[in-house]
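Participant: need coordinates for the below:
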Amino acid sequence: MDKRLYKSTNKMVAGVCAGVAEYFDIDPTLVRLGFVLLGGLGGTGIMLYIIATLIIPRAPEDFN
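Facilitator: Alright, predicted model coming up:
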């Protein structure tokens, strides 16, 4: 199984949460809530989101 993490086209901001949710096969709302909760705890979620936005590549179909 060749599973890769990509930013999703099902996005609200940058597609990071939806991409993580697709990778782990869970509801994107749960991932978004997790980032919001981490954001409320000293800004950790915000920093993680920014780093993930810069590091995680777009899905290959986005390049067309």
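Participant: only C-alpha atoms for contact and neighbour calcs from this point on.
Facilitator: Noted.
Participant: please enumerate the helices of the chain.
Facilitator: Taking DSSP state H as the test, the helices found in the chain are 16-24, 28-40, 44-55.
Participant: measure Y6 to F24 for me?
Facilitator: 12 Å (C-alpha to C-alpha, to the nearest Å).
Participant: to check against the first, give me the structure of this:
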Amino acid sequence: MDAKKLYKSRNNKMLCGVCGGVGEYINLDPTIVRLLWTIFAFTGWGVIAYIIAAVIIPEQ
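Facilitator: Below is the predicted model:
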């Protein structure tokens, strides 16, 4: 069984591909992931979490 891995998306990206990669990983439309992340960003932590994810998550 091949393990599923989280990568930044090459094809489905707007900034760094984080939301596209998360959407592909959990089988959810990346637009929904982007909307949820935007709502989360208004708390202040979303922006920090996105930057950390963009640095930590490897390229596809």
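Participant: before we move on, back to that, out of the helices of structure 1, nearest to N10 of structure 1?
Facilitator: Proximity to N10 of structure 1 (C-alpha to C-alpha) singles out helix 16-24 among the helices of structure 1, at 6.3 Å.
Participant: list the contacts of the spatially most central residue of structure 1.
Facilitator: Residue closest to the mean C-alpha point of structure 1, counted by C-alpha atoms, centre = their mean, is V16 at 2.0 Å. Residues near V16 of structure 1 by C-alpha atoms under 8 Å, 6 or more residues apart in numbering: 6-8, 49, 52-53, 56.
Participant: for the residues you listed, which ones persist in structure 2?
Facilitator: Counting by both residues aligned by TM-score structural alignment, their matches' C-alpha atoms under 8 Å, those that remain in contact in structure 2 are 6-8, 49, 52-53, 56.
Participant: run a quick neighbour tally on the aligned residue in structure 2 for L54 of structure 1.
Facilitator: Aligned by TM-score structural alignment, L54 of structure 1 pairs with V55 of structure 2. Neighbour count for V55 of structure 2, taken as other C-alpha atoms under 10 Å: 12.
Participant: with T9 of structure 1 instead?
Facilitator: Should you count by other C-alpha under 10 Å, T9 of structure 1 turns out to have 15 residues around it.
Participant: so it touches V20, yeah?
Facilitator: No. T9 of structure 1 lies out of contact with V20 (C-alpha atoms under 8 Å); the separation is 11.9 Å.
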